[in-house]
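Q: predicted model and sequence follow; I will ask about them next.
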Amino acid sequence: MKELAGRLTALDPDAGAAVRVIAYFDRLAESRAGVEALVRGAAVLAGCPARLVDPERRVHVRVEADGTRRDAGPPPDPAWPSAPLSPGGAGVLRLERAGAGPGAVPAAPTGGETGPLGAAPSVVDAVILERAAAALRAVLDRTRGRAPADDPALVETLLDATAPEQARVHAARRLGLDPAAPARAVAPLNEQPRVISGLLPPGGLARAEAAPRLVHRSAADTGQRGDPARSGAADPAAERAGSRSGTGPPAERLGVGPAVPVLDLPRSWAEARTALRFTAEGTPQDPGPRVVYADELGGIALLADLVAPGSEPPADVRALETAAATTPWLPATLHAVASTASLRAAAAGINVHHSTLQDRLAHAEHLLGWSLRTPQGRLRLHLALTMRRLARP
């Protein structure tokens, strides 16, 4: 190959350089080089930083022209030469060169060592990208698997407490989950379970929906409210504030488990399913949050063990149902009273005058049989509204 490259260089410098690039990546592939080594080879051969981003597999590697890995870099420039790892795939290898023009012909690396090759012509950039992308695809297929990011069977295995640990580790790797990173299980209503890894962005689930997919969805790696332990949950959902107030409701109800190590996800899944029971439709007849986080329930979660779905509801819940059947405004009004700091805030939340709310409270107290203007009465109301959700079949 060296002799052929030398002859071609005498005839066509670009062709000679391209042959040397092909030989170089063939050697790396034969030695089963890893992802970082391949990206480093592309960077050093091209004489400019190289960047691999594969959101589906949670891979981000950037290497400077001198071979130093430095993942932080400027935003991607559309003018950079690039190549997808596979047709239609999300993974892309880029050379951070604004324009590829004629340049010096590189000398061939020797002995498997990478050395700076100087500025390469655009044709050489194309060969570097093609050969490096093919080698990277082979490595990622071998080490990360070809499983789709939302494979239900793998997610089910990951969340199954009875599955062998080795099987759950294998499922996590196939799904691209980092065993060292925290993850959360997400329980949607009437849909497949979900798992996400990474920290929630500010704004919670709605912002997470815009991030790359991982296991159904993936959350961006930024914190929320400064809580480093808070990992994400994913899917179409409103901002957390909107979810809790009932305004701008998300597309579905979600219970979100606590952030745990990947192998402890069965526990997160169990708590996510419990949290789902505390969610509401967010409608006037079923007001309340559509998204509930298990680690924010505290002792209230114990109510889930006391009120079984479809069971005979407690007396206070029966009183609520009877009153709501004849008074359409009652559920939303009582939810506003139970979930706000003052009656004036409750009146503003449901867009009625303070005096109107006072009249409604008097009527509600008559229907329910207890006061709603004392701390004890509001606590009783809050528990009744919560148990109403828990008692649903």
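A: Structure received. Numbers count the residues shown, from 1 in each chain.

Q: use CA for all of it now, contacts and neighbours both
A: Noted.

Q: can you give me the strands in this protein?
A: 50-54, 59-63, 82-84, 92-95, 183-188, 194-197, 254-256, 291-293 (DSSP state E).

Q: against which helices or strands is the first one packed?
A: In this structure, strand 50-54 makes packing contacts with helix 35-46, strand 59-63, strand 92-95, judged by 3 or more CA pairs under 8 Å, 6 or more residues apart in numbering; DSSP states H and E.

Q: what about versus this one:
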Amino acid sequence: MQGLMLKLLNVDAAGERALRVVAYFDQLAANNPDLDSVVRATALIADCIAGVELRDRGLVVRFSPEGVEPAGTSAQSERAALLVEGEDRGSAWLERSGDERELDEFIVERFALTVVAVLARERRVSEVDLPAGFSDPALAQLLVNDRVAEAERSRAARLLGLPGSGMIQLVALETGPDDRLGDLSAQLHERWNRAFYVAELSRHLALLIVVGSEPLTWDVRLSGRAASGPVVDILDAPRSWSIARETLRFAGAGAVWPRTLSSDDVGVLRLLGQIDRAAALAHPDVERVALLAAAPNGDEAVTILDHYLHSESLRSAARAANFHHSSVQSRITRIGTKLGIDLKSAAGRERAALALLLWRLCQNP
């Protein structure tokens, strides 16, 4: 192949040089190359950096003519879209400093066609039958274990079927009592139209590995709860999983927290989840909330308090809790007395809200 490239450089006629480019990529495709091989071969014939981006995988592959991954960001001079069965999967490009060369546009075109042939030959993860999308829990736990070496995590990623490099997002999914994980996976697959893997870690907890650089949007109703960590590099999976687990504690935690959350939704409040559980439960404010919840009609009292603390007015709190406003007013007075907090003051309401949230987080260790 390198010999063919050298011949190409010594041919004068533009038409003949173009035919040699076609022959070069045809010979490359005939050897069933992988994506890295195609990018390396293109960088060699173009004598500049070549790159490919697959947006659905969050994957970018770049190589220099020397066959090494270049440092720095890409400066694309010629680009072509990667259309697989009419779907735009990403792009291929050359990075040349200075003026473009005569055949750059043609090389990029053949480069893109060869990449498309590689993608068409692969069985796309999102097209795998759903049952086959379930992954070995042991491998998934190895991938998210921050105490194992990167080499072991990399091996686990390959065995799970993840691309060699790219971006992923970890999701902690807690199923409801009547949920079937297969049905939930089908629902999420239809909603997101994204490639993801599922590993059932326990009876009610599953780990989802979502492939791609675009953060998930939670527009799905679940009877259980779910939380997503940040988008990270594959080898940084433990961080995304740890944050997803911390975020899950907030999901459905009272009136203001939805049952599906992104870690960005929680923000700085995630630090509350790092407070020692025993220390939180031992604080007098949290103790009084726990006593309020354990008393007769305690669930009702906690619900009224929650709506009162997070509503614009007493009347809106009463509507949200489905009580008459005068009844809510008298109950809030009694609840404030039991808590030893002045719920009419802004500082008192903030203190009560924090105690209530800490108590709820302790219920979701």
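A: Done, it's in. Bear in mind the structure is a predicted one, so any value in this text is a computation, not a measurement.

Q: where does the TM-score land?
A: Put the two chains on top of each other and the TM-score (TM-score structural alignment, normalised by the length of the second structure) is 0.53; 250 aligned residues with a CA RMSD of 4.7 Å.

Q: between the strands of the first structure, which one is closest to residue 150 of the first structure.
A: Closest to residue 150 of the first structure of these is strand 194-197 (CA to CA; 8.2 Å).

Q: and the closest one, which stretch of the second structure?
A: On the second structure, no counterpart of strand 194-197 of the first structure exists by TM-score structural alignment.

Q: and that strand, how far from the chain's centre?
A: Mean-position distance between strand 194-197 of the first structure and its chain equals 6 Å (CA atoms, centre = their mean, to the nearest Å).

Q: ok, the alignment partner in the first structure of residue 355 of the second structure - contacts?
A: Matched across to the first structure, residue 355 of the second structure falls on residue 384, judged by TM-score structural alignment. Shown in contact with residue 384 of the first structure (CA atoms under 8 Å, 6 or more residues apart in numbering): 316, 317, 320.

Q: dump those residues into TSV; add distance to residue 60 of the first structure and neighbour count as well.
A: Compiled in TSV, those are given as follows (distance: CA to CA, whole Å; neighbours: other CA atoms under 10 Å):
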residue	distance to residue 60 of the first structure	neighbour count
316	54	19
317	52	21
320	53	20
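
Q: pipe those into TSV and attach distance to residue 63 of the first structure per row.
A: Listed next are these as TSV, based on distance: CA to CA, whole Å:
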residue	distance to residue 63 of the first structure
316	64
317	62
320	63
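
Q: narrow the residues you listed to those in helices?
A: When DSSP state H is applied, the contacts of residue 384 of the first structure are split such that 316, 317, 320 fall in helices.

Q: pick the one among these closest to residue 217 of the first structure.
A: Using CA to CA, these come closest to residue 217 of the first structure at residue 317, 36.4 Å.

Q: who's in contact with the residue in the second structure that that closest one lines up against?
A: Taking TM-score structural alignment, residue 317 of the first structure has residue 286 as its aligned residue in the second structure. Taking CA under 8 Å, 6+ apart as the criterion, residue 286 of the second structure is in contact with 280, 355, 356, 358, 359.

Q: filter the residues you listed by whether they're kept in the first structure.
A: With both residues aligned by TM-score structural alignment, their matches' CA atoms under 8 Å, the contacts of the contacts of residue 286 of the second structure that the first structure also has are 355, 356, 358, 359.
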